[in-house]
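J.: what follows is a protein structure lacking sequence information:
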């Protein structure tokens, strides 16, 4: 009994000392140090992924998002963006039991002189979803929720890759 109290106190003191010294995981605040001050994002105006990426970049207060590519230090080119849905498994009657959803983005980053800072990069995310014929509307809503979750995850992966680019 006495040893568990001592261990608990020691764990609490360790946690308190780490919190007091300002320790935190890299990128855990959602803020990234980008190697450029301005960026042009070549997403269509109606792209939900582009909108979320812009929102996350603006939240950092260190990067300006330019509407004109000639004014930006970095150019983010979208080479392809696609969503997919494939049958993952069937039940004994040959009906779909499970789908595999995928979200793929291929992009590259160039500087103002057209020099590649980050070559063509593909990010593919996959999620599995169970299917039930008696709950079609609920499963469609769940599918849209999974795509939004993949989109948020994709934005975080893009931000990490942008932050890892060697300074200009």
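T.: Thanks, I have it. Just so it is clear, the structure is predicted and the values come from calculations on it, not from any experiment. Numbering: from 1, shown residues only.

J.: rest of the way, CA atoms for contacts and neighbours
T.: Fine.

J.: buried stuff in stretch 146-156?
T.: By 16 or more other Cα atoms under 10 Å, the buried positions in stretch 146-156 come out as 146, 147, 150, 151, 152, 154, 155, 156.

J.: structure B:
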């Protein structure tokens, strides 16, 4: 009986080590992204995420950002930012007890001729926060932190969408049909 337990635990440990050693990871979680363009000119109208988006591109070595559109392979325009705060639930007195924060931004990719190379990339991030009118200072800080988190989620989503929506990566010839 005791030998059986030792064998079972040993098998579990060996299987765990085997899975960990083979480099198992979830699809899309490796973080090894690379923009499909060698040089990008980033145009931002007013979106709040632009400084952090630019920093993410530089820090993650996704591509080379250039200072003018003429020397760039494509122009990436980030615009149409929309922030929205909607009451999501109420307490028994009828006061607001929670908000849904919604952040939406659009990116467009243009080639050197000024032609849009792919459909608009629209990213929406949302979260719900609890709200207590008597704790206004902490609620304000929580809301600011939630907005920062939503901005980071939008940046990560934009990066993934740009990487995976490149026309050369989407091919119907390589698609396999299940039978």
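T.: On my side now, so go ahead. Note that the structure is a prediction, hence the values are computed from the model and not measured.

J.: TM-score of the superposition?
T.: The TM-score (TM-score structural alignment, normalised by the length of structure 1) is 0.85; 167 aligned residues with a Cα RMSD of 2.3 Å.

J.: and residue 79 of structure 1, what is it in contact with?
T.: 105, 106, 107, 108, 120 (Cα atoms under 8 Å, 6 or more residues apart in numbering).

J.: whichever strand or helix holds residue 128 of structure 2 packs against which elements?
T.: Assigned by DSSP states H and E, residue 128 of structure 2 belongs to strand 121-130. Taking 3 or more Cα pairs under 8 Å, 6 or more residues apart in numbering; DSSP states H and E as contact, the helices and strands that strand 121-130 of structure 2 lies on are strand 96-110, helix 136-164.

J.: select, out of those, the one closest to residue 25 of structure 2.
T.: helix 136-164 (17.0 Å; Cα to Cα).

J.: taking strand 96-110 as reference, get the angle to the closest one.
T.: Between the axis of helix 136-164 of structure 2 and that of strand 96-110 there is an angle of 30 degrees, by axes from the mean of the first three to the mean of the last three Cα atoms, to 10 degrees.

J.: how far off centre is helix 136-164 of structure 2?
T.: Going by Cα atoms, centre = their mean, to the nearest Å, the spacing between the C-alpha centre of helix 136-164 of structure 2 and its chain's C-alpha centre is 9 Å.

J.: repeat that for stretch 2-12 of structure 1.
T.: Stretch 2-12 of structure 1 has its average C-alpha position 39 Å from the chain's average C-alpha position, going by Cα atoms, centre = their mean.

J.: that stretch: average distance to aligned residues in structure 2?
T.: For stretch 2-12 of structure 1, the mean distance to aligned residues of structure 2 following superposition is 4.1 Å (mean Cα distance after the TM-score superposition for structure 1).

J.: buried residues, that stretch. List them.
T.: By 16+ other Cα under 10 Å, stretch 2-12 of structure 1 has no buried positions at all.

J.: just stretch 88-107 of structure 1 next, same as before
T.: 96, 97, 98, 99, 101, 102, 103, 104, 105, 106, 107.

J.: after the helix or strand containing residue 17 of structure 2, next one along is what?
T.: Per DSSP H and E: residue 17 of structure 2 is located in helix 2-21. Once helix 2-21 of structure 2 ends, the next helix or strand along the chain (criterion: DSSP H and E) is strand 39-44.

J.: aligned partner of residue 49 of structure 1 in structure 2?
T.: Using TM-score structural alignment as the criterion, the counterpart of residue 49 of structure 1 in structure 2 is residue 49.

J.: the closest residue to its match other than its chain neighbours and residue 19 of structure 2, how far apart?
T.: Once flanking residues are discounted, residue 49 of structure 2 sits nearest to residue 151: 6.0 Å by Cα to Cα, 6 or more residues apart in numbering. Distance, residue 151 of structure 2 to residue 19 of structure 2, using Cα to Cα, to the nearest Å: 34 Å.

J.: same thing with residue 122 of structure 2?
T.: Following Cα to Cα, the distance that separates residue 122 of structure 2 from residue 19 of structure 2 is 37 Å.

J.: which positions in stretch 115-122 of structure 1 come out as buried?
T.: Here stretch 115-122 of structure 1 shows 117, 118 as buried, counting by 16+ other Cα under 10 Å.

J.: how far does that stretch sit from its chain's centre?
T.: 17 Å.

J.: again with stretch 156-168 of structure 1
T.: Using Cα atoms, centre = their mean, the offset of stretch 156-168 of structure 1 from its chain centre is 12 Å.
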